[in-house]
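*Asks:* Next comes the sequence, and after it the predicted model I'd like to discuss.
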Amino acid sequence: MAAEGGTKAILAALFANAGIAVSKFVGFLITGSSSMLAESVHSVADTSNQGLLLLGQKTSKRKATKAHPFGYGRERYFYSFIVALMLFTLGSAFALYEGIHKIQHPEELSSPMVAVVILVLAILLECYSFRTAIVESRRLKGDKSWWAFIRQSKTPELPVVLLEDAGALFGLVFALLGVGLAVVTGDPVWDGLGTVMIGVLLGVIAVTLIVEMKSLLIGEGASDSELAAITDELASGDVERVIHIRTQYLGPDELLVAAKLALRDGLELADVARAIDEAEKRVREKVPAARLIYLEPDLYRPVRV
């Protein structure tokens, strides 16, 4: 479900950004607008980013090997992290450089209405991509706020596409403002200022994604609600209590659970094995992402002060 939704959002963004990139480059060649150039590079970077996200989804499905016994699920996090770096370097850094250059050395725009028409069409295409990302993300978001979804989601592609599309929409608006004000005032410096605003916006989005993807790449545990559900399911039947528990996401749909359990006294070996098997079954039914579960029976020794 998560992978299918993420793929649909990625493909929508890929086709939209590819078309937008071509039209923006044509607009830049006609007008010479730095905002158009910055947006062109931004769209090319976004198109490449969607390709990397699709690559990450494909390579993460490889079977586990002796060298990688837990599989390749984290490759989706790795490629999402690379996407964030590309957004920062190709998008933000280039836009800031180009904008500052045009402010220091302003140049008159030629055929600015061509840029306006292209930007308006690009906004419509980007709205389609953004809407697709919102619809697919809403299925996983639940009752969380959008910011909480971006911060807590274990599916990296949807937050990446959401923030990319939001940044693209605002970037197009900034470019439109820059070109429009340059035409109205006759001062091409506004075009450079619009480009700088695009660079700052992309920088903020890129840093946010870098922080979140780094956290996933290092390894995040189950959410509070998932951890509570797992603990409740474990502490049932012949299991008296969970002594301690550790969890970690090995990929968006694969959670590792390791716990030490205190079992009821006097159980035979066969009963211990049955209690462990039943505990694993309960957890998997409640939290399907918990695919790898390692449980160790032990005696509970309360700490005495």
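*Replies:* Noted; the coordinates are in hand.
*Asks:* going forward, measure contacts and count neighbours with C-alpha atoms only.
*Replies:* OK.
*Asks:* Could I get the full set of helices for the stretch 101-250 of the chain?
*Replies:* Assigned by DSSP state H, counting those that start in this stretch, the stretch 101-250 of the chain shows helices spanning 112-141, 146-152, 157-185, 189-218, 224-234.
*Asks:* tell me which residues in the last one are buried?
*Replies:* Okay, so that is helix 224-234. 226, 227, 230, 231, 233, 234 (16 or more other C-alpha atoms under 10 Å).
*Asks:* Skipping adjacent residues, who's closest to the third one in space?
*Replies:* Computed as C-alpha to C-alpha, 6 or more residues apart in numbering, the closest residue to residue 230 that is not its neighbour in sequence is residue 283, at 5.6 Å.
*Asks:* Let me see the contact set for that neighbour.
*Replies:* By C-alpha atoms under 8 Å, 6 or more residues apart in numbering, residue 283 lies in contact with 229, 230, 233, 234, 290.
*Asks:* could the residues you listed go into TSV alongside distance to residue 106?
*Replies:* Shown next, in TSV, are the contacts of residue 283 (distance: C-alpha to C-alpha, whole Å):
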residue	distance to residue 106
229	61
230	61
233	66
234	67
290	58
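*Asks:* ok, structure two:
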Amino acid sequence: MTAEGATRTTGPERPEGKAGGQNGGQDGETRLTVWVALAANLAICVAKAIGGIIAGSPALLSEAAHSVADSINEVFLLASVKRSRRPADTRHPFGYGKERFFWSLLAAVGIFVTGGCFSVFQGVEAFRSGGGESHSGYVIGLIVLFVALLAESVSLLRAVLQVRRAARASGRGVAAEVRAGRDPALRTVLAEDSTACLGVILAMAGMALHMVTGEVAYEAGASVLIGVLLVYVAYVLGKQARTQLIGEAVDPGLQGEIRALLESQPEIDTVTSLLTMRLGPDSALLAAGIDLTAGYDSETVEDAMVRIRTDLQERWSELNQVFLDVTDAGSARRTGVRLPRPQG
């Protein structure tokens, strides 16, 4: 029996526990990073709210709203890490990896509504009302913000260190790793903490200028800027989550390496199609159409498909769903060619 009679499609034997075991260490590190951010935000939120009420500061109250949004989002992110590791079942045969993307989208919405919109509202209200000032209250507010900046910096440092370790492991630079951002929980914490540090600096500047000049416009403007910054961050995070939820392919460089490996196999004559989709931060699906070299019998082809699939998964562990479809490259090309109409 020749390869023409072989099974047309081969799929993976589902690797049990792969989703949770192989990358459990990285998930544990991500959970710790989120817990550090949550603890910092809860403490800072209370301090900012008390200081904002005492000082009557719109910028400080905006920062308190920012911390509330961040705290809620960290709860979402902790839920995403846990829920995404549930094993595949009959209703979700590819697992629950996309839970990460869903919860990161909710986090982006939380930043937009709770943080961004409230901050802009506080700033506009301060412009309208004119605001009052209390020297002692503003000193308290500035002290609270300075302590908040230290706490946010510690949380940001934790997230940056994890990104640097991930960058070393993947052989990329830190900037490239941030752009790649396959773990939405880590990416969200990094964005939140970076924005929080910048927001605190803006709030401190606005409060200080208000205290020195007596002009509430400085502080109201700082509150509006904080809101605009949060809206922009929410937009960027939401756009990334949307792309991943719809179905994002793996990196073009990785696609090229996969194609090169397939084309290097003696049993494969041509790779007619190569489709990929991320199923989670460390999980991806590969569906490739291949045209076989003539002369192999069905048993040899089946053994080759198993070997090729194993090679792919050993080299790229994220490819835990691999499907190889045996096609005829000549037929595939002919379907796109219009035959000339007979004359006469």
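*Replies:* That came in fine, so what should we check first? Everything numeric here is computed off the predicted structure, so don't read it as measured data.
*Asks:* isn't residue 200 of structure 1 right next to residue 99, touching?
*Replies:* No: the pair residue 200 of structure 1 / residue 99 is not scored as a contact, 10.5 Å apart, by C-alpha atoms under 8 Å.
*Asks:* Comparing these two, which shows the higher neighbour count?
*Replies:* Higher neighbour count among residue 200 of structure 1 and residue 99: residue 99, with 28 against 18, using other C-alpha atoms under 10 Å.
*Asks:* what's the counterpart of the more buried one in structure 2?
*Replies:* Taking TM-score structural alignment, the alignment pairs residue 99 of structure 1 with residue 123 from structure 2.
*Asks:* so its match is in which element?
*Replies:* Using DSSP states H and E, residue 123 of structure 2 sits in helix 118-129.
*Asks:* Next up, the contacts around the residue mapped onto residue 104 of structure 2 from structure 1.
*Replies:* Residue 104 of structure 2 maps onto residue 80 in structure 1, with residues paired by TM-score structural alignment. Residues near residue 80 of structure 1 by C-alpha under 8 Å, 6+ apart: 52, 53, 56, 156, 157, 160, 213.
*Asks:* where exactly do the helices run in the stretch 1-150 of structure 2?
*Replies:* 18-21, 24-55, 58-83, 99-110, 118-129, 135-170.
*Asks:* Out of those, which is closest to residue 293 of structure 2?
*Replies:* With respect to residue 293 of structure 2, and counting by C-alpha to C-alpha, the nearest of these is helix 18-21 at 32.8 Å.
*Asks:* Where in structure 1 does that closest one fall?
*Replies:* Counting by TM-score structural alignment, helix 18-21 of structure 2 has no counterpart in structure 1.
*Asks:* how close does residue 292 of structure 1 get to residue 256 of structure 1?
*Replies:* Look at residue 292 of structure 1 and residue 256 of structure 1: by C-alpha to C-alpha, to the nearest Å, they are 5 Å apart.
*Asks:* Residue 149 of structure 2: neighbour count?
*Replies:* By other C-alpha under 10 Å, 21 other residues sit near residue 149 of structure 2.
*Asks:* Which residue of structure 1 sits opposite it in the alignment?
*Replies:* Correspondence of residue 149 of structure 2 to structure 1, assessed by TM-score structural alignment: residue 123.
*Asks:* so what's residue 58 of structure 2 closest to, chain neighbours aside?
*Replies:* residue 122 is the one closest to residue 58 of structure 2 (C-alpha to C-alpha, 6+ apart), at 5.6 Å.
*Asks:* contacting residues around the one you found?
*Replies:* Applying C-alpha under 8 Å, 6+ apart, we find residue 122 of structure 2 in contact with 58, 59, 61, 62, 220, 223, 224.
*Asks:* give me that answer again for 10 Å
*Replies:* By C-alpha atoms under 10 Å, 6 or more residues apart in numbering, the contact set of residue 122 of structure 2 is 57-62, 65, 128, 220-221, 223-224, 227.
*Asks:* Report the two of those separated the most.
*Replies:* Maximum pairwise distance among those (C-alpha to C-alpha): 19.9 Å, between 65 and 128.
*Asks:* Those two: which has the busier surroundings?
*Replies:* Shown here are residue 65 of structure 2 and residue 128; by other C-alpha under 10 Å, residue 65 has more neighbours (25 against 12).
*Asks:* so stretch 30-40 of structure 1 corresponds to what in structure 2?
*Replies:* Counting by TM-score structural alignment, stretch 30-40 of structure 1 corresponds to residues 54-64.
*Asks:* list the buried ones in the matching stretch?
*Replies:* Neighbour-count burial for stretch 54-64 of structure 2 flags 55, 56, 57, 58, 59, 60, 61, 62, 63, 64 (criterion: 16+ other C-alpha under 10 Å).
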